[in-house]
Structure formats: C-alpha cells, structure tokens
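>>> Below: sequence and its predicted model.
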Amino acid sequence: MLSIFDIFKIGIGPSSSHTVGPMWAGKRFLNELEEKGILNSISSVRVGLYGSLALTGIGHGTDKASLLGLAGYQPDTIDPDDADRIFEEIKSSKKIKLAGVHEIPFDYDTQLIFHNGESLPEHPNAMRIFASDENGIVVYYKTYFSIGGGFIVCADEYNASKSNATTNNDSAEGNTESEIPFPFSSAAELVVLCKKHDMTIAELTIENEKARHNGDLNAVNEGIDAIWDVMRACIDRGTRMKGSLPMSGIKRRSADLHKTLTANPEAMLNDHFAIMDWVTLFAMAVNEENACGGRVVTAPTNGAAGVIPAIIAYYSRFLSRNNQQGIRDFIATAASIGALIKMNASISGAEAGCQAEVGSACSMAAGALVAVQGGTVEQVENAAEIGMEHHLGMTCDPIAGLVQIPCIERNGMAAIKAITAARLAMRGNGEHAVSFDSCIETMYQTGLDLQAKYRETSQGGLAVFAAQQNLIAAC
C-alpha cells in the first residue's frame, strides 16, 4: 500500500525518475556511508548512469541531480533557483562536499560516466555509485533503480521484491508501511471496501492515511494542503514567466496565453470552448515550470505533473469555487487510483512509455473529478478506466532528451481528456465492459511490448524526426 505522500511528492523539475529519483539516490548513498561510519574516510566517488538515465540524462538533469544528492541536498527542500549555481560550482571547482561537510576532489568529465547504450537487466533507469578510500580502493558501492515518480530502490530490494512476486513500495524518502484499516490491492477490492463500509474512496484513503499519522487528521490535511499550495504556486508562476525554455530555446507560451484569456473576460460568455483554453493553460504552465527545473509536485511523475493541478484548478475555479475539502477529497481519491497503477503496473516512462505517465495522470484526474462531483464509486472506477484506456500505446519519445516536446502540450491534451472521461462516466451508471484492473494490466503489458527506443531513450519517434529536421538546436 502506498501513501498519498508517496504518490504526490514535492520536488523539482524536469523529471521525477531522472531528477528526483537520482537526487534521492545520492542522498541515500550518503546516509549509508554515515551509518557505516566511513563518510569522512572517503577520498573519491564515481557515478555510473545506465539505460534511459544515460541516454536522456543531460536533458533530464540527471547529472545535476546526482551530484546535488551527493552534496546532501534533497529535491523537496532545495531552492530550485540555487540548484544550477551549486551544480556549476561543483563542475568548475572540481570539488564536491559530501553531505555538505566532507570535501573531496571531483571531476565531472571523468567521475560521472554516461554508459550510453548499456542497460542493466533489472530496470532501464539504473545508476551505480562507488566510494573509494585514499588508496583508490572501493570500500562501498550500491546499485539503485529509479522506478518512476521519484521512487528509488537498491538492487537488493528490487530483486527481493521480484522474487516474492510483489512490488517494492519503499518511497524515495524511506517511508515504511504501518498498519492500515482498509488495505486493497485492486480496484475491485477498493470498490467492495467502499460499498461495504459506506465510504467514498476519499474517506477510505484518509482513514488509511490517519493510521499512518497516529490518527492525526490535522497532520494529514496539512500535508494535502501543502501539496495543493505547491501545485497552485506552480500554475501561478508558470502563467507569469516569459522567456525561453532551457537548452532548447523554445519560447514559453503560457504567459502570453494567460494575457490573452484575461484581456477580455466577457468573451468567455460567448465562447463555449474558452474553459478548455484555461484548462490547457493550467497544465502547460506547470510543465513549462517543470522544464525549467522549477518547484513541482510529482503527480504521479514530473513529466505528467500538469494534468492533476489543471483539473483541480478547473474544479476549484469553475465548478466549486475555493472548496478546500473538495480539493482534499480530489487529491485523496487521485492518490488511491495512482497507487493502484503504481502497485500493479508502472508509472515509469522508461519502463512502459508515456501511457504510464500522462495516461496515469489522466486516469487519476478523471476518477477524482467524478468523485468530487458526487459520483458513485463505480462511476469513479469507470472514469479512471476511460482515462487510461485512451492513452494505451502512447510512446515516450522526448525530443533531445528534454521534458518539453511533446511533454508540455501532452499534459494539456490529457487534462481535456480527463474532463471528457469524467463526463462520460457520470452520464452512465458505472457499468462498463472493461474493468480498471484489466486496463491497468493491459497498459503494463503494452509498455513491455513497446520497443525500447520508444521508452524514454530519445532514439525513436518524434525525437529522431526532430533531430533529422533540426527542429531543436540541442539535437
């Protein structure tokens, strides 16, 4: 079982699996050195990146994140405006302070190695960190896998989970599961539990979360409110910021779109599609911020971080204005839907394509939107299934390894799909031919069947076409 705060984690852009995860891995490696009492005896470190982390690592900021983690920074607390400066200081000085206290030499060009074309058999997002003493002898090393949404596991944990035919659910922050009153492992079980106890999905989710927080509802609500505060701030900043996106030089569009929409508010009375423009704006504003390395919430990933904030903003501005409890219920419902996907399939683009990222976000948003409009638990499950079903087969082929094209627009499109899915489900009675559980399994199997070049490697699809046409200078 996963917590709300496993699915929704505050971090920085541009990628949960390539930025947030590797930063946590570096920080976790430091913790392990400290636990063994050998941190101050380390004279050098070396980082190796494999698979998708290597192929799209620079565009996704994996190199920066790995070193920031080793320097003791965390994605949920580091100031995004400081991240680039600290990274450049490490590169220019050729020194790194492990945990911010133990300074050692570090050469970016020789001690951070991109193993392009080489993958580890267990998972496509892999990294190895080695620590050596003054004689150059490796005294400790560890292999980590970044399995999507900022989650990391070491190789031992990953292999143990596979041998037990279960998914390892340790979060990047190291949360451990406590006893919860309403455990479930499938959508079918969740529906049965809600009906048996006459609870909504949000109510059931909150009860489980209270158990993790010693019955403290205020702590749970404060945590959920903090998630929405970051999402809302990201939308607001994204609609103000102008200029271009890093590395590609692509012009940011959200500020101009916001100016256009606010210049003539009366036009909305005559334009039945204006709300669609607002929803698209909300989503794109978040993902432009993400592309710039800003403060975002993994929802359930950074590449798909704009969908859920866009639908919450749509709900709170156009359907039920400033409804704090409604927003809490939305996030709680979405978290349980995301947990089902994470536990039974994947939210990693490198493992299952963009259907696992944007498709999952759309599914979560659609189900949650039905829930806060008073839909039945069957209608919520139906909406989640519709949202996922119509993203099946979506590839992850970021141009130049950047979380920009097609990622930013794709979030806007998925947000519109989430609204459509919710409306379709609410027009029905919850009965539908394909179960959400079946759709989740289909998504995962489809992802495994995708050729590797379409799973966040930038070696196929739009990424190749753009390189051939020189659409982005960084290619």
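Thanks, I have the structure now. This is a predicted model, so every value here is computed, not measured. Numbering: from 1, shown residues only.
>>> CA atoms for contacts and neighbours, from now on please.
Noted.
>>> And the residue nearest in space to the middle of the chain, how close does it get to residue 87?
The residue lying closest to the centre of the chain (C-alpha atoms, centre = their mean) is residue 301, at 1.2 Å. The gap separating residue 301 from residue 87 is 23 Å, by C-alpha to C-alpha, to the nearest Å.
>>> With residue 258 instead?
Separation of residue 258 from residue 87 (C-alpha to C-alpha) stands at 33 Å.
>>> before we move on, what about residue 438?
Counting by C-alpha to C-alpha, the gap from residue 438 to residue 87 is 44 Å.
>>> When these two are compared, which one has more neighbours?
The neighbour count for residue 438 versus residue 87, taken as other C-alpha atoms under 10 Å, is higher for residue 87 (18 against 13).
>>> another structure for you, compare them:
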Amino acid sequence: MTRIGVFDLFTVGIGPSSSHTVGPMRAARDFALAVSACRADRAITSLHVDVYGSLAATGQGHNTFGAILLGLEGNDPERIEPDYARRRVQEIEAGAAMRLAGTALNFTSRDLQLHPLLVRGAHANELRFRVSFDSGAGVDETYYSVGGGFIEKSGSPALPGSHAEEPFPFDSAAELLAHCTESGLSIAEIMLANEKSQRSTAEVRSGVLGLWTTMRECIDAGFRATGFLPGGLQVPRRAAGIVTGLRDSGQTSELEWATAAAMAVNEENAAGGRVVTAPTNGAAGIIPAVLFSALRANHGRGDDASAVIEFLLTATAIGTLYKKRASISGADLGCQGEVGSACSMAAAGYAALSGGTPEQIENAAEIGMEHNLGLTCDPVGGLVQIPCIERNGMGAVTAIHAARVALHGNGSHHVSLDAVIETMRITGADMDAKYRETSRGGLAVTVAQC
C-alpha cells in the first residue's frame, strides 16, 4: 500500500497550475538530472520535447511552456522565485541560451512540438523529452503530469510516496472510519500517527505550520493586489476591493470572508505567484480560505496552531482517498476532480474544527463532493481565471455549508464518501474530453475572448 502524506498532497509551487505548470517543471527537471547523470564528457547535439493532450491545448495560458524551459535548466517549483521565473523565461524567449546539464542550447518554447488533439498514453497530460549525444547515444523519457503537481514517469510506479509501514494504513473511507472506531482516535490523530512513521512530531508540526504560513501569505498578497491579471482577458483583481468593503462595513460573515480569501489566492495563482497546491493550483484557494474563515471565527479555540494542524491533517486524509481511488486532475475528470476534491477536503477540515465526529466529518466530505459531481473544466482562453477564480469562492462557501449540514446530523447518511468518490471517477470517465481542461468546450467556446 503506497502512502500519500500531507507533504505529498500539499506542496509549494508557482501558478497558475499544478498539473500544467508545477508538474511539467518537475518532469523537465527530472529529465535534466537524468541527462546530467549519464552525459559524462559527451556533448549534447539535439533536444526534442513533445507536448501532448491537455498540456498542449491549454499550455500557453497555463505557462506550461515556460515551466518546461525552467525545469530543463534545473529549477525546482518549490524554490524558484516567481519574479525570477517570469524574467528568465522572457530572457530565453528573447534569445538567451537555455542551459541543459551545463550545455548552452538555442531552445525556446517555439521549438516545442505540440500535439493538442493527441492523447496516446496513460494520461492526457503527457511530455516526452529526448536528448542525443555526439556518441550517438541519448536519453529518452516520457512523463505524465497527473494532477496536484504529481508526476509519473513511464515505466515507474504509479504513485509517488513511500511504502513505509504505517500504524493505520487505509485506502478507503470505510477503513479510515474503522481505524477511528477501533483506536478511539480522531481522523487528524490517525493521520498524525501515520506521518510519524516518516518524521518526528516536531517535524510534522513545523512542516504543516509552514504550509499554513505560505497559504496565509498568499491570502494577504491577494488582499493587497489590484490591477488586471495577465493573459489578455483583462480580468480585474477583485479580492482587494471585496475585502475593503467587508472591513468598511464591519462584515464578519464567515461565508463572505471565505469567498474573498479564496478569490485572493486564485488571483495570486493566476498571476503566477507562490501558492500551496491544495490539492491543485486551480483549486488552491478553497482549503486556505475555509481555514482562514474558521480561524477568524475562532470556533471556541484559543490555539490557532493546533487548529491549523487538525484542519490540514483531516483534509489530507480525505485528499489521499481522491488521489488513490480516482484523480485530482482536471484533465482526467474535469473540475470535479479539482474544485470538488478541495471542497470535500475543506468541508472535512471545517467539520473537524467544529467538533465533528469521524462519521460527521466523513459525511461533510461526501456532501462537499456530491454537489460538485459533473463539474467541467472549461477555462476561457486556457487561463486559470474564468471561471476558476469565482469557482474557488463558491467552493469555499459550499464546503462550509456542507460541514454545517453534516454537523446537524449524527453521521448516518445514505451515500458514503467511498460511493461518491467512485461516482466522481465514473462521471469523469464518461465526460466528453472537451470538458476536461482542453478549452474546447463549455465557457471556453461560448464566452467572447479578447
């Protein structure tokens, strides 16, 4: 049983997309490291990069092509500064040499071979890298960006993470709830025990709080920023104006503040800023916004750090189920895989902070997804702006409502979380490809573009 932990599901990267920006950068970096490892003193004579499916179809608006160039130069999405990333891509596109494994190459995004209508492998987000050496040998690798910044290499194990022994392994919500019943532990405590199979309690605590710091910094940046988002649609930033209105009116509604925070994060994401995949960039605003809103309302707690850890570990437990049993990729399952998963995870976290039982938390997660079933991914202009930014605001509100509905019950309900995850998987498989992050259907073709 492969484990997926909190630091697999939540990672720091740059916008606007985990599957189309962060994943391709990681894949290109992994390939660059492979080239360095086997190059020795041989000269690189050629580089070929093929981009398939959704990555090619919406890559321009998702900064995919620039991310590939940055990854080939060895940059890590968790550490690269957004301003440097933008500047370096502009330099390469303007004629500066791109450096692969210490070799200067004249290679820009115009040299990428794009195949937007071709899905030939295990996933719609496919990249193939090939390098030839002067000796005649070379390196040829194929990668899939499978959502949330996760990548898979052809011929390698399907999921990242370790196979370390955990005290409470689970691959279903039923197994998770059984662990809670038998041990008397909460969902967050189950996750903490599993995390401690990898690192100390102090390391888990500091790491989770570090993720929250980055989330909060992203919210604050979005609350301050004004102007228009890049990409040509001339979409204005609205979060700052909403927050000003809330402050001026003395508005304290959790729903209003959650909406503003979610939009703030996704405006930062759309601008290529630093975000936490939660569990994807396209849905990065929902979980931090619901947590932010819950902390503002205090929920009877005096210790924000403990609340943050409980919320994010609970959300992680739910998120691992989506990753293992279905997908969190818009190119796989439409936006139900991104916003739907994030809404479900946030609902679980909110229910946990509100004193919910494991059964009520599972119910909250189920409600959060049930009412996102069938949600398409149809970004206008291939940009993570319309409808993505508002959709995060609505997802945050739905998460809070889902938790509140679940908390009115005793945890008993007709549709299990496992059932709704399977329904989401089947629905996504049945969904026409034009509604799965290709910008060939839905709003992407009915809305006039600038």
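Happy to help now that I have it. All figures in this text were calculated on a predicted structure; none of them were measured in a lab.
>>> Just give me the match in structure 2 for the residue nearest to the centre of structure 1.
Counting by TM-score structural alignment, residue 301 of structure 1 lines up with residue 280 in structure 2.
>>> Could you check what's spatially nearest to its match, not counting adjacent residues?
In this structure, residue 280 of structure 2 finds its nearest non-sequential neighbour in residue 148, 4.1 Å apart by C-alpha to C-alpha, 6 or more residues apart in numbering.
>>> The one you found contacts residue 281, correct?
Yes: contact criterion C-alpha atoms under 8 Å: residue 148 of structure 2 and residue 281 qualify, at 6.9 Å.
>>> residues shared between the contacts of the two?
When contacts are counted by C-alpha atoms under 8 Å, 6 or more residues apart in numbering, residue 148 of structure 2 and residue 281 have 18, 19 as shared neighbours.
>>> Are we agreed that the residue nearest to the centre of structure 1 is in a helix?
No: secondary structure assignment places residue 301 of structure 1 outside any helix; it is coil (DSSP: H, G, I helix; E, B strand; the rest coil).
>>> neighbours around the corresponding residue of structure 1 for residue 364 of structure 2, how many?
Matched by TM-score structural alignment, residue 364 of structure 2 corresponds to residue 383 in structure 1. The local packing of residue 383 of structure 1 (other C-alpha under 10 Å) involves 35 other residues.
>>> What of the one 5 residues further on?
Neighbourhood size, residue 388 of structure 1 [other C-alpha under 10 Å]: 29.
>>> ok, residues contacting the helix or strand where it lies?
Residue 388 of structure 1 is located in helix 377-389, with elements delineated by DSSP states H and E. Here helix 377-389 of structure 1 makes contact (C-alpha under 8 Å, 6+ apart) with 187, 191, 194, 200-201, 337, 355, 359-360, 362-368, 370-371, 417-418, 421-422, 424-426, 428-432, 434-436, 439-440, 443.
>>> And those residues, which of them are buried?
187, 191, 194, 200-201, 337, 355, 359-360, 362-368, 370-371, 417-418, 421-422, 424-426, 430, 432, 435-436, 439-440, 443 (16 or more other C-alpha atoms under 10 Å).
>>> For the residue nearest to residue 280 of structure 2, which residues are in contact?
If you count contacts by C-alpha under 8 Å, 6+ apart, then residue 148 of structure 2 has 9, 18, 19, 23, 277, 278, 279, 280, 281, 328, 329 around it.
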